[in-house]
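In: Attaching a predicted model along with its sequence, questions to come.
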Amino acid sequence: MTEPPYPVDQVPELGVERLLLVVTGSTFATGVPFWADWLRMSYPHLETTVVLTRSAQRFVTWQALAHRVGGEVLTDVWPEEEARARHVELAEWAQAFVVYPATLHYTARLALGLADSPSLLAAQVTKAPIALAPSLPPGGLDSAAFQKHWATLSARPNVVMTAPEPGRSATTGRMEAWVPPPMPDVIEALEHRRAELAAAQAAHPVERALL
């Protein structure tokens, strides 16, 4: 492959060199290898580390991603018999986070402040920008629970929620599910939030340092 698997004029700027991509257990995780190729082709200097949740591994394998990213492919568990604080490593390494696709369950755990996996704990403590691309079942977008979690996460300065798009439900076959937007849209939103955070820090360096 010599060309990005997406139109070149639709490749947004990205001002980071290390990206953490968290993949959760939606059927749309099957499309992540395509977007991993797109990231690698579109941003040759970008190092991407992928974290697969347990439920994501039902839809995409380590083998499908291992040769498509310029970094590691990890599972979202703390290593056994290793003195590694994986959440600390991830939080310190990543200059930006993308959760793609983001299930309602993962979104809820993040909004509630839960930290029962390395990626969640890293996301809870990082100051790096985080973009979530929701993937929701029929009725999920308008549910009271998701709307509450959307509002909670949107209030966090470093989090941006990207709007899902109408899509076909894998269960009913009807156009009543909500699918994640294309990765370029997510990267564009992520970069916009990163630029906002950088501008705020430059304008108030002492105040930001004390937070």
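Out: Looks like it came in fine.

In: switch to C-alpha atoms for all contacts and neighbour counts from now on
Out: Will do.

In: What is the helix or strand where Val99 lies packed up against?
Out: Val99 is part of strand 96-102 when elements are defined by DSSP states H and E. Counting contacts by 3 or more CA pairs under 8 Å, 6 or more residues apart in numbering; DSSP states H and E, strand 96-102 packs against strand 18-23, strand 130-134, helix 183-203.

In: got CSV for the ones you listed, with distance to Glu80 and mean neighbour count too?
Out: Converted to CSV, those look like this (distance: least, CA to CA, whole Å; neighbours: other CA atoms under 10 Å):
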stretch, distance to Glu80, mean neighbour count
strand 18-23, 20, 24
strand 130-134, 27, 26
helix 183-203, 33, 17
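
In: closest one to Trp62 among these?
Out: Nearest of the helices and strands packed on strand 96-102 to Trp62, taken as CA to CA: strand 18-23 at 11.2 Å.

In: Can you give the distance of the helix or strand that the closest one is followed by from its chain's centre?
Out: Downstream of strand 18-23, the first helix or strand assigned by DSSP H and E is helix 32-42. On the basis of CA atoms, centre = their mean, to the nearest Å, helix 32-42 is displaced by 14 Å from the centre of the chain it belongs to.

In: Next: stretch 110-122.
Out: Using CA atoms, centre = their mean, the offset of stretch 110-122 from its chain centre is 13 Å.

In: so how far is the first residue of that stretch from its last?
Out: One end of stretch 110-122 to the other measures 10 Å (CA to CA, to the nearest Å).

In: The structure to be compared is supplied as follows:
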Amino acid sequence: MKPVLPFPFQKRILIAVSGGIAAYKICEVISTLAKAGAEVRAILTDSAQQFITPLTIATLCRHQVYTDADFWLPTHGRPLHIQLGEWAELFVIAPLTANSLAKISVGMADNLLTNTLLASSCPVLLVPAMNRQMWQQSIVQQNWQQVLSDGRFHGIAPVAGVLACDLPAEESEGWQVGSGRMAEPRQILACIESLVQTGGKRDLVGKGVLVSAGGTREHLDPVRFIGNPSTGKMGLAVAQAAVHRGARVTLVQAAMSAELLALLPDEVEVVSVTSAEQMRRAMLERFAQADITVMTAAVGDVQPLDYCDRKLSKADLPTVLPLKHCADILAELGKIKQPPQFLVGFAAQTGDILTPALGKLKAKNLDVIVANPVDKPNAGFGSDTNTATLINQAGKQVNIEGCSKLTLAHHLFNFLETVKK
């Protein structure tokens, strides 16, 4: 799955690379940003150059790379760290080593990276990578929490995975796995996109966001089902956006791939279901604790009247399949919604998308409906991009054309601010 960013992504992004084997991952991040139209500048520490060359990064940035050798050169203009700090609209440090983290936590300025950081005022994204025992040290965790307590700093904590510095376990067990592995490029890019969209604001801190995603499956027997093409990408984007804005997020998902679920921030609570009834129960159990509920899931409308617990032979398959209606989860939530809860629905439509969406908005007591054409290119089920019209109860409409699903999710949270409770 290729990373997706809105185009043109005309932002000035400064990326600093400190020393660690994970430095190779930043190449994909820089390449994707540059291809999307961003202006990218890079700083490499002396230790970073032991893992990746300035020429590699300069080629991907399409611009000179800055090192400590440039920092200490005499200049007749303004100091380099001042120029870079004022130029940047977003500062990314990846990989962030324990050494650089410690320096940042106490405000040290002993190289180009740390001096530039102190000379800047834009949001900063920190992406650590280190040996698992180093990451778990109490002093490292104290430094991490101290830095993140400053609202200017945002972080993606290391994830569990095979680390280059770990010794192999028994041959039959493979390599040891531990926390310390740097986040994958697609996760870093998602956080960059969110920070660009929000300017670093955390307007959902203290809020609980409940999201449904994917497509339910109504089984006839253990191997056959009635389903739909929903992949859960829109729900993933809503969950990512909510976490990036500071919310506590629960995702109730059906039939999402392991590849997509791996892109969720670690903070997201994931509840896995299969059928519409299972999703109904999961949503009802958690709805009262949610400040905002967003139903992106494509929930089945009908299910087989009868279920067989063994695979039916071809000869036993009915030529006419009796059906019964599934529960309408969104309508049920709309009936029990209490102020100041917000309830958002999605209307996946073909042809005229507004008329049925408006009907759904009123009939199901929603605060906002997202009218989503699924018969247009690069929109709807399975697409990485989307097009939609956002509508609130007062009749206000905002058209969102051709953007990534993560950007659409941020437009949705911004639009919720127009809804008065």
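Out: Okay, I see it. Computed from a predicted model, the values in this text were never measured in an experiment.

In: starting at the chain centroid, how far to stretch 17-29 of structure 2?
Out: So, by CA atoms, centre = their mean, the centroid of stretch 17-29 of structure 2 is 20 Å from its chain's centroid.

In: er, stretch 399-414 of structure 2 actually
Out: With CA atoms, centre = their mean as the basis, the distance from the averaged C-alpha position of stretch 399-414 of structure 2 to the chain average is 13 Å.

In: got a list of contacts for that stretch?
Out: Residues outside stretch 399-414 of structure 2 that contact it (CA atoms under 8 Å, 6 or more residues apart in numbering) are 4-6, 190, 193-194, 197-198, 233-234, 237-238, 240-241, 378-379, 384-390.

In: hey, where'd the helices end up in the stretch 51-200 of structure 2?
Out: 54-61, 68-71, 80-87, 98-106, 112-118, 132-136, 138-148, 185-198 (DSSP state H, counting those that start in this stretch).

In: What does Pro164 of structure 1 correspond to in structure 2?
Out: By TM-score structural alignment, Pro164 of structure 1 lines up with Pro158 in structure 2.

In: cool, and Gln57 of structure 1?
Out: Gln57 of structure 1 maps onto Gln49 in structure 2, by TM-score structural alignment.

In: That match: what's it in contact with?
Out: Contacts of Gln49 of structure 2 by CA under 8 Å, 6+ apart are Gly19.

In: any idea how far Pro128 of structure 2 is from it?
Out: 17 Å.

In: Neighbours of Arg280 of structure 2, how many?
Out: Arg280 of structure 2 is flanked by 21 other residues according to other CA atoms under 10 Å.

In: Check the secondary structure at it for me.
Out: helix (DSSP: H, G, I helix; E, B strand; the rest coil).

In: Chain neighbours aside, what residue packs nearest to the counterpart of Tyr66 of structure 2 in structure 1?
Out: Aligning on TM-score structural alignment places Tyr66 of structure 2 opposite Leu74 in structure 1. Nearest non-adjacent residue to Leu74 of structure 1, counting by CA to CA, 6 or more residues apart in numbering: Val51, 4.7 Å away.

In: isn't there a strand covering that neighbour?
Out: Yes. Counting by three-state DSSP, one finds Val51 of structure 1 located in a strand.

In: just to revisit the earlier point, mind checking which of the contacts of stretch 399-414 of structure 2 are in strands?
Out: The members of the contacts of stretch 399-414 of structure 2 that map onto strands under DSSP state E are Thr385, Asn386, Thr387, Ala388, Thr389, Leu390.

In: quick one, what contacts Met134 of structure 2?
Out: By CA under 8 Å, 6+ apart, the neighbours of Met134 of structure 2 are Ala98, Val140.

In: Distance check, Val160 of structure 1 against Gly70 of structure 1.
Out: Distance from Val160 of structure 1 to Gly70 of structure 1, by CA to CA: 24 Å.

In: Looking at those two, which is more packed in?
Out: A count of neighbours by other CA under 10 Å puts Val160 above the other of Val160 of structure 1 and Gly70, at 23 against 20.

In: thought the match of Tyr66 of structure 2 was touching Leu52?
Out: Yes. Using CA atoms under 8 Å, Leu74 of structure 1 is in contact with Leu52, at 6.2 Å.

In: ok, these two, which is more surrounded?
Out: Per other CA under 10 Å, whichever of Leu74 of structure 1 and Leu52 has more neighbours is Leu52, with 22 against 17.

In: Quick check: that one touching Leu20?
Out: No. In this structure, Leu52 of structure 1 is not within contact of Leu20 by CA under 8 Å, at 10.8 Å.

In: Write the PyMOL selection for whichever of the contacts of stretch 399-414 of structure 2 are buried.
Out: In PyMOL, this line selects whichever of these come out buried by 16 or more other CA atoms under 10 Å:
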select buried, resi 4+5+6+190+193+194+198+233+234+237+238+240+241+378+379+384+385+386+387+388+389+390
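
In: Give the aligned equivalent of Asn47 of structure 1 in structure 2.
Out: Heads up, residue 47 of structure 1 is Glu, not Asn. Using TM-score structural alignment, Glu47 of structure 1 sits opposite Glu39 in structure 2.

In: wait, what's in contact with the closest residue in space to its match that isn't next to it in sequence?
Out: Nearest non-adjacent residue to Glu39 of structure 2, counting by CA to CA, 6+ apart: Arg12, 4.8 Å away. Neighbouring residues of Arg12 of structure 2 by CA under 8 Å, 6+ apart: Ala38, Glu39, Val40, Arg41, Trp87, Ala88, Glu89, Leu90.

In: quick one: secondary structure of Ala213 of structure 2?
Out: strand.

In: residues touching the residue nearest to Leu74 of structure 1, list them.
Out: Leu20, Leu21, Val22, Val23, Val73, Leu74, Thr75, Asp76, Ser119.

In: With Ser121 of structure 2 instead?
Out: Gly85, Glu86.

In: now for it: what does it line up with in structure 1?
Out: Matched to structure 1 by TM-score structural alignment, Ser121 of structure 2 sits across from Lys127.
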